[in-house]
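> got a predicted structure plus its sequence, pasted below:
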Amino acid sequence: MQRHFNIYWLALLILPFLFSNCVKNADSKLADTSYRHWVWINPQDSDTEAELAARYKKYHDAGIVGIFFEADSEKHYRAAKSQGLEAHRWMWIMNRSDALKAHPEWAAVSRSGVSCAEKPPYVDYYRWMCPSRPEVAEFLAKDVENTLSKDYVDGIHMDYVRYSDVILAVNLWSTYGIVQTQELPEYDFCYCDICKAKFKEKYHKDIDSIQYPQENLSWKSFRYDAVTDIVNQIGKVAKAHDKPLTAAVFPTPDVAKRLVRQDWTNWPLDAVYPMIYHGFYKEDVPWIGDAVKQGMRGIDGRFPLYAGLFLPDFKNNEELDAGIKYALENGASGVSIFGDVTDEVLAILSKYNKKSM
């Protein structure tokens, strides 16, 4: 009798757990049958609530599940959420002119010894902070904390979470009148005293004594890790709020590490959004599929990948349609769109809501 009694109570304890897992698995399988699309937007104050309601309903109906907003606009966030969309704050991380204005000593320093606070590379808004400084990490963690404390913000989407481009995408060379077939000193960051001291402490090497520091593998790893440490600290804040952390990153793991010291396959993300802007690299539309394939291999199923597409890179709607197909066929969970999201673009996206079973 006692044995039957124990089995009875054991069943009562186990059954809810089994039922819960069955529901979760069913939800997961249901989610796996649908592609999820996103858009990057800079919200405009002039938009009315009626305009936003109509716009975001069309987004939702086309298979878009969330929006990355480049500014904090409660009106836009709540309008999106009222139409069933997720509303995430799209934040600049390491490129922060506001921080350097108050703290120029936080600036990244080039191999030629010039501070980003004094002479930014390429363009005036390139004001990069040094990721090795504890006060920079503290500033960013506090900034993310303040943002995620707002009930209308569903998550943090990181951008510019890297160093300045040591080498620009090849299509931009003519724009700036630069030929970057090698890493030039004025674009190679960060060589501030804090970075040099921390590198020496870890590797027992003086970076100034190395003849070709740009080729030193330990120095490369040190800088990959410095950015990753920033992401790890931001990740702790996001986890404490139980809100997702995502990132816009360079198109493939190799390109990201080579051009901007960004090792995104090793970050604690809930999803990644590589900016597979094929025109920037003078590549054709099929390259989108190649880039997705490389990214999927790098993350090895640890989190989903969404292919970032730059609408001006596509000559026509047929090319955009093909680009989306290449992304999805190679493992992307959906796409993220940057550009003018017209009704024609929405019509194309709406074709790619359900995965073929």
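Noted; the coordinates are in hand. Every value quoted in this text rests on a predicted model; they were computed, and no experiment measured them. Residues are numbered from 1 along each chain as shown.
> please count neighbours and contacts with C-alpha atoms only from this point.
Fine.
> endpoints of stretch 349-357, how far apart?
19 Å (Cα to Cα, to the nearest Å).
> give me the buried positions along it.
349, 350, 352, 353 (16 or more other Cα atoms under 10 Å).
> element containing the residue most central in space within the chain, please.
Among the residues of the chain, the one closest to the centroid is residue 247, at 1.6 Å (Cα atoms, centre = their mean). Per DSSP states H and E, residue 247 falls inside strand 245-249.
> ok, residue 39 next?
strand 37-41.
> where along this structure do the helices fall?
2-32, 49-61, 74-82, 97-102, 134-148, 173-176, 193-203, 217-240, 253-260, 287-299, 317-329, 343-350 (DSSP state H).
> packing partners of the strand holding residue 247?
strand 155-159, strand 271-274 (3 or more Cα pairs under 8 Å, 6 or more residues apart in numbering; DSSP states H and E).
> can you list the helices of the chain in TSV and add distance to residue 279?
TSV is the format used below for the helices of the chain (distance: least, Cα to Cα, whole Å):
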stretch	distance to residue 279
helix 2-32	30
helix 49-61	25
helix 74-82	30
helix 97-102	28
helix 134-148	32
helix 173-176	13
helix 193-203	34
helix 217-240	26
helix 253-260	15
helix 287-299	10
helix 317-329	12
helix 343-350	18
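> next one for the comparison:
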Amino acid sequence: MLKMKLISALLLAIALLTYSACKKEKNTLSVDASPPLVKILSPQSGSVLIEPVTIILSVTDESKISEVFIILDGDTLSRLTDMPYELYWNVGYWADGQNHALLAVAKDEAGNIGKSDLVNVIISKDAKIAPNLIEPANNAVLPEDSVVTFRWNGLTDAISYELQVATDTTFSDIMIANTITDTSFIENSLSAGTYFWRVRALNNKNKYSAWSRPFRFFKGNMKDDAPILGVWLWGATLSEQGATAVVAKLTENYVSDVFLLVKGISGSKTPASLITEFIRKAHDNNIKVHLWYVVSSDGVFISAHPQAHIYHCPKPSVGHNEPYPMDDERVNLLYPGYKEYVLNSIRYFVTNFDCDGIHLDYIRYSHFVYSFDEYHLKKADSSGCNTERLLNLFVDNYDYYAYNEGFVNLYFQGDSDVVKWVELRKNVVYDYIKSIKELIAEIKPDLKLSAAFMPEGATNPQWADSYYAQNYALNAELLDFIAPMSYFKDYGKTTSWVKTVTEQALELVNDNCKICAGVQSYGEVTALQVREQITYAQQAGAHGVVFFRYGSTTEDEWQVIKELFSQWPKDE
């Protein structure tokens, strides 16, 4: 019977959508002939629901979506016309212990119709309803001297409401606990800080509803001093999961900043529509978006300029007594026109998107054995460096100078030619960052400029200078914050290494450049190790943490992130 009802409802929804589509001009040929792709991301099929949940949909299409229906057991539960396509669902009204079927149907402006797979859930007989919070909105920032108005939607048969305001997500440190007969409350005694609030109802049978989903809000202007509690996010992951689901996940786990990859190693750019949609939704939830840009690799540029490859030093064992090119996406940073190409790309992102910052990655050399191309050699020659001698070091004894780091040892010893070579590469990196900073200052001076740096630059600066030419102290004057990628497991270290890297990085930078620890959540890292990394970063004095990455983080890790991010002091 339920199956027949679902089929009837689906046919009716399709008929209604088709009818409205046919009202458009019949002679117009539609370019878009593909139906919308519709997925129910939450709840998951097989879930047993006992408290209110948010139904989250992913709806993508070549055309604009005109309307979306959420259908429950054959009846329309909601009609959505605007993003985000989600619905806070008080499941308590269906508390019968039975199976219930969810379906989503979407129509685009071209008249194409798509539907999701069925999602079957069981609603417990003990399921409860809960009030919906209205204001302060989740992650709202209120003036320090403001009066706070708490407001929520009422429930039928409620005779009173219990309001709780706390400084933590577990509501153990409660600041306000009041019973109210209305659906609003005004409070003027809260000082500056971070707060969480929730409400539940008491009905005329002396039964409590479920607690509402807690909302967080801030009192006091923390825009510039707020810690960076962030995550790196691939554009491909955003495309797969959809902006609505990703922002919901970030909001739920108190992420304040997201670093969205908009141009990676391949050189391909994340679609503009996806970036725009994501930024809008993130900003609606007070989440800042930094556009993450890979500098020294670009497959698109290499395809158009095959001579722009980086060059390896001589390696006689493979038949190369002269420098030779690599066959990959890495670009020679001194190749004519590449710096202008990078600046034009940054200009495109800064001009066209309402982002909060630009985040540079791979703003470095990949090893000391590279960059022995004609442009670097010529520039080094002009500075008085004997490049013929440098090349002969590798020709005469490659194993010692390359494999055994004899080249690095010469730098440590102050060898004049090696020092000039390393300084040249350091200045190239510095010049790229400086030029990007000046470009941003011309267009949107309030944007933050940050970068992901190799951790060795903090723990062994000279060694990192010779390898990567990426110097913390030199570039700190240009950057608002640096994220050392202290991925302990990749380096065979313990989680306490995050503290070591953070502390030593802080010793190298000036007061205007903050350090936000880059922590690891991929590679079979446990939830306990995520907890230890974040804790060590905070103990070391980090301005926050950024974890790599969204899409490779387990639910157990997310629970730890949620707990520790919610408790990180916001008034540093």
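Received, thanks. Quick caveat: nothing in here was measured; it's all calculated off a predicted structure.
> near residue 41 of structure 2, how many other residues are there?
The tally of other residues near residue 41 of structure 2 (other Cα atoms under 10 Å) stands at 18.
> which residue numbers in structure 1 does the host helix or strand of it align to?
In this structure, residue 41 of structure 2 sits in strand 37-42 according to DSSP H and E. Aligned by TM-score structural alignment, strand 37-42 of structure 2 falls on no residue of structure 1.
> what's that strand in contact with?
Outside strand 37-42 of structure 2, the residues that touch it by Cα atoms under 8 Å, 6 or more residues apart in numbering are 54-61, 103-106, 114-117, 119, 245.
> next, the angle from that strand to helix 243-252.
The directions of strand 37-42 of structure 2 and helix 243-252 differ by 20 degrees, with axes from the mean of the first three to the mean of the last three Cα atoms, to 10 degrees as the criterion.
> what separation is there between the residue nearest to the centre of structure 1 and residue 353 of structure 1?
Taking Cα to Cα, one finds residue 247 of structure 1 at 23 Å from residue 353 of structure 1.
> skipping adjacent residues, who's closest to the counterpart of residue 248 of structure 1 in structure 2 in space?
Correspondence of residue 248 of structure 1 to structure 2, assessed by TM-score structural alignment: residue 452. Closest residue to residue 452 of structure 2 apart from its sequence neighbours, by Cα to Cα, 6 or more residues apart in numbering: residue 483 at 4.7 Å.
> just checking, the one you found touches residue 518?
Yes - if you go by Cα atoms under 8 Å, residue 483 of structure 2 and residue 518 touch, sitting 5.3 Å apart.
> the strand holding residue 39 of structure 1 aligns to what range in structure 2?
With TM-score structural alignment as the criterion, strand 37-41 of structure 1 aligns to 229-233.
> which residues sit against that stretch?
254-261, 544-551, 565.
> that stretch vs structure 1, average distance?
Its aligned residues in structure 1 lie a mean 0.5 Å from stretch 229-233 of structure 2 after superposition (mean Cα distance after the TM-score superposition for structure 1).
> which of the residues in that stretch are buried?
229, 230, 231, 232, 233.
> do stretch 291-304 of structure 2 as well
Buried residues in stretch 291-304 of structure 2 (16+ other Cα under 10 Å): 291, 292, 293, 294, 295, 296, 297, 298, 299, 301, 302.
> now do stretch 209-217 of structure 1
213, 214.
> contacts for it next, please.
Contact with stretch 209-217 of structure 1 is made by 183, 188, 207, 219, 220, as judged by Cα under 8 Å, 6+ apart.
> now those as TSV including neighbour count and distance to residue 11 of structure 1?
Converted to TSV, the contacts of stretch 209-217 of structure 1 look like this (neighbours: other Cα atoms under 10 Å; distance: Cα to Cα, whole Å):
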residue	neighbour count	distance to residue 11 of structure 1
183	15	65
188	24	63
207	20	64
219	19	57
220	15	56
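> which part of structure 1 lines up with the helix or strand that residue 87 of structure 2 is a member of?
Assigned by DSSP H and E, residue 87 of structure 2 falls within strand 86-89. The counterpart of strand 86-89 of structure 2 in structure 1, using TM-score structural alignment, is absent.
> may I see the buried residues of that strand?
By 16+ other Cα under 10 Å, the buried positions in strand 86-89 of structure 2 come out as 86, 87, 89.
> which of the residues you listed lies closest to residue 338 of structure 2?
Of all these, residue 86 has the smallest distance to residue 338 of structure 2: 43.6 Å, by Cα to Cα.
> count of neighbours near the aligned partner of residue 143 of structure 1 in structure 2?
For residue 143 of structure 1, the aligned position in structure 2 is residue 345, judged by TM-score structural alignment. Residue 345 of structure 2: 15 surrounding residues under other Cα under 10 Å.
> quick check: residue 345 of structure 2 vs residue 532 of structure 2, distance?
38 Å.
> same thing with residue 349 of structure 2?
On the measure of Cα to Cα, residue 349 of structure 2 and residue 532 of structure 2 end up 36 Å apart.
> ok, residue 411 of structure 2 next?
For residue 411 of structure 2, the distance to residue 532 of structure 2 - Cα to Cα - is 36 Å.
> swap in residue 549 of structure 2?
Residue 549 of structure 2 is 17 Å from residue 532 of structure 2, by Cα to Cα.
> ditto for residue 307 of structure 2
If you go by Cα to Cα, the gap between residue 307 of structure 2 and residue 532 of structure 2 works out to 46 Å.
> so for the two, which sits in the more crowded spot?
residue 532 (18 against 13).
> need the counterpart of the more buried one in structure 1.
Match for residue 532 of structure 2 (TM-score structural alignment): residue 322.
> is it true that that match touches residue 288?
No - with contact defined as Cα under 8 Å, residue 322 of structure 1 does not count as touching residue 288 (9.5 Å).
> what residues are up against residue 197 of structure 1?
With Cα under 8 Å, 6+ apart, residue 197 of structure 1 has no contacts at all.
> map it onto structure 2.
Using TM-score structural alignment, residue 197 of structure 1 pairs with residue 378 in structure 2.
> where's that match relative to residue 351 of structure 2, distance?
35 Å.
> which one of the helices of structure 1 lies nearest to residue 115 of structure 1?
helix 97-102 (10.4 Å).
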